[in-house]
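Asks: Sequence isn't available, so here's the structure alone:
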């Protein structure tokens, strides 16, 4: 054998070992075993966290039978108040409720519905002993990548749990009234990859601290497939749920929506080739935000700040992330001329 090759053999062996080829050597086996043990403990710890969260929260999630539809709800307090989606209760006023811990069906009645935010509160006629209210978390602490569980009754399968992550926050989503939604445009929603199916609406989106961070409300539609888009669901944030539910529980109705408005009624206008081109103001009541800024019936709103407005929906979406009292620049057309007004937003 050539002496040069003889000298290279030990060097190649050393290179192979340092490149990760040493797993089969006796010295490397304990390290590999330790890594496997650490991974197994991590998996066991995560599974334990899942089980603990489900054990903590699932007893607070109920199934709601609204006659023609079935949805979910969350026990809000020990007096029997349950918060859910407005589209779950629909036009019904009485309901049959099944708690996760038993098959006994309980009667409930509507307290109030707030379709503008797709939220509603119902109350059990005879709250059972041991009713467990859910704990609601802080929406400001919800972070992308956070592990979450969705609990509810998808397709009528009560006490079902799916898992995923928070995919995004601060989404503005418009519901379709045609498919049973309220037609509401809702801001600051939590996007999740946890499966959201019919019947999950009104249930709980939960973090691993056993806190409800949102109410699953709808899944994204895929126009190409003609159905929902897998892995893209949306939940109303806990802060808005508490704001609305507290008012309904305490006063029987929503008195302070916290949602911004121009205080106008309008309609989408079309160009000669039938393309949406803005929102024509039909009514701008005196004392409302728009009227105070000089906007009047007949004006066509075409922009809010840097957002182009072409339809009623785009106008609602532009306002969804705003708060009453915020100032926005509204672009509008009057008699073929474009003007801009600074509007201090009112409230829905």
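Replies: That came in fine, so what should we check first? Every value quoted in this text rests on a predicted model; they were computed, and no experiment measured them. Numbering: from 1, shown residues only.
Asks: hey, let's count contacts and neighbours off CA atoms from now on
Replies: Noted.
Asks: Remind me what the longest strand seen in the chain packs against, helices and strands.
Replies: Looking across the chain with DSSP state E, the single longest strand is strand 160-174. Using 3 or more C-alpha pairs under 8 Å, 6 or more residues apart in numbering; DSSP states H and E as the contact test, the elements touching strand 160-174 are strand 147-152, strand 185-192, helix 312-320.
Asks: Residues in contact with it: which ones?
Replies: 54, 142-154, 183-195, 313, 317, 320-321 (C-alpha atoms under 8 Å, 6 or more residues apart in numbering).
Asks: Neighbours of residue 62, how many?
Replies: By other C-alpha atoms under 10 Å, 28 other residues sit near residue 62.
Asks: cool, residue 8 as well?
Replies: Residue 8: 10 surrounding residues under other C-alpha under 10 Å.
Asks: One more to weigh against that first structure:
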């Protein structure tokens, strides 16, 4: 299993935030902000009266970088909104001048109506669901009455995103709207599986951008932005550390790449749904099976879609899939992750057991 698929086995959780906790989070921030100034004015640096110090001039490069940050934040933050649905808070990015907003499917959940707050604080706005696509954890909603001057974000080219690029994460972490954090692109091309519990959709998402920028519950659906002021991804997941009681693993977050966001959003806007997922499928439903040691040992095929990829290759209910090409399959999640690297009409070798015998067949993959 390659590094991107190995990382996908780390536990991740969606970044939606319950509204009931957001107020407590806000109070905590206010308290810590007060304590940060606890030294009081006039505490100084402890130098003796009459002494002099020389303040070194800030390097020009630092000034330029700071100016760049300020410019990007000023240009992009007005395009990032806060979304509230049935007591849960998330973020969104204005996609066009007509008031369409792209966000995560796990932010909208099963809701059809939402309350939206923009960075310019026009007051609470209402929005309606256009379409949600849980398979890629993306959704589009539309403001019922877009305000004057609503500004759409600019989405960048995912193929140009490189490890080391400086990025800013914008959204509403812990319900604190219009928040900005900074980091770098830590990796690209990650395949990550989102948990189905805790508000997640259970999606397996390929080619995600990994970032060190701090992202927390409430950042879901917001913007990961480069220093050219372009949205390069939608923050969606944060890794958790099982050794720390599944608390968030600092500095490991994942964003859906801008190219996939555009692909899905454009289809939703044009056709009202996703008509071409671009994602491979076997055409089965299955369940994870375990071995004598209670360890995941494969995917038992429960149903085979008539005329689907598996059906045409002769795979039957009761077969246990244990491999896809060179990747071992031990669970539904690992099968989804293996398929995420393929495209419809690609050919793959599927290894399975039937009546205690191991078999391998070539499958022409279908589409989700």
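Replies: Great, that's in hand. None of these values were measured; they are calculated from a predicted model.
Asks: Separate out the buried members of the contacts of strand 160-174 of structure 1.
Replies: The neighbour-count test (16 or more other C-alpha atoms under 10 Å) marks 54, 142, 147-154, 183-195, 313, 317, 320-321 as buried among these.
Asks: Do a quick rundown of the strands in the stretch 1-150 of structure 1.
Replies: 61-65, 70-75, 81-84, 94-99, 105-114, 119-124, 147-152 (DSSP state E, counting those that start in this stretch).
Asks: Give me the mean distance between the fourth one and structure 2.
Replies: For strand 94-99 of structure 1, the mean distance from the matching residues in structure 2 following superposition reads 0.5 Å, by mean C-alpha distance after the TM-score superposition for structure 1.
Asks: what range in structure 2 does that strand sit on?
Replies: Using TM-score structural alignment, the residues of structure 2 aligned to strand 94-99 of structure 1 are 113-118.
Asks: residue boundaries of the helices in the stretch 1-150 of structure 2?
Replies: Counting by DSSP state H, counting those that start in this stretch, the segments of the stretch 1-150 of structure 2 that form helices are 3-7, 19-35, 60-76, 105-108.
Asks: Distance to residue 197 of structure 2 for those - can I get that in JSON lines?
Replies: What follows is the helices of the stretch 1-150 of structure 2, written out as JSON lines (distance: least, C-alpha to C-alpha, whole Å):
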{"stretch": "helix 3-7", "distance to residue 197 of structure 2": "19"}
{"stretch": "helix 19-35", "distance to residue 197 of structure 2": "18"}
{"stretch": "helix 60-76", "distance to residue 197 of structure 2": "32"}
{"stretch": "helix 105-108", "distance to residue 197 of structure 2": "11"}
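Asks: Spell out the residue ranges of the strands in the stretch 201-348 of structure 1.
Replies: Using DSSP E, counting those that start in this stretch, strands in the stretch 201-348 of structure 1 cover 204-207, 212-222, 227-237, 260-261, 265-270, 276-283, 300-304, 307-308, 327-334, 337-344, 346-347.
Asks: Report the distance from the last one to the chain centre.
Replies: For strand 346-347 of structure 1, the gap between its own C-alpha mean and the chain's C-alpha mean amounts to 23 Å (C-alpha atoms, centre = their mean, to the nearest Å).
Asks: same thing with the third one?
Replies: Counting by C-alpha atoms, centre = their mean, strand 227-237 of structure 1 is centred 8 Å from the centre of its parent chain.
Asks: Run the angle between it and strand 185-192 for me.
Replies: Taking axes from the mean of the first three to the mean of the last three C-alpha atoms, to 10 degrees, one finds strand 227-237 of structure 1 and strand 185-192 inclined to each other by 100 degrees.
Asks: Which residue numbers in structure 2 does the longest strand of structure 1 align to?
Replies: Aligned by TM-score structural alignment, strand 160-174 of structure 1 falls on residues 179-193 of structure 2.
Asks: just stretch 7-20 of structure 1 next, same as before
Replies: Counting by TM-score structural alignment, stretch 7-20 of structure 1 has no counterpart in structure 2.
Asks: ditto for stretch 133-144 of structure 1
Replies: Alignment of stretch 133-144 of structure 1 against structure 2: residues 152-163, by TM-score structural alignment.
Asks: just stretch 244-251 of structure 1 next, same as before
Replies: Under the criterion TM-score structural alignment, stretch 244-251 of structure 1 matches residues 264-271.
Asks: Quick one: closest of the strands of the stretch 1-150 of structure 1 to residue 226 of structure 1.
Replies: Across those, residue 226 of structure 1 has its closest neighbour in strand 70-75 (22.2 Å, C-alpha to C-alpha).
Asks: In structure 2, point out the residues matching that closest one.
Replies: Taking TM-score structural alignment, strand 70-75 of structure 1 hits residues 89-94 over in structure 2.
Asks: how close does the match of strand 160-174 of structure 1 sit to structure 1?
Replies: Looks like 0.4 Å for stretch 179-193 of structure 2 (mean C-alpha distance after the TM-score superposition for structure 1).
Asks: tell me which residues in that stretch are buried?
Replies: Under 16+ other C-alpha under 10 Å, the buried positions of stretch 179-193 of structure 2 are 179-180, 182-193.
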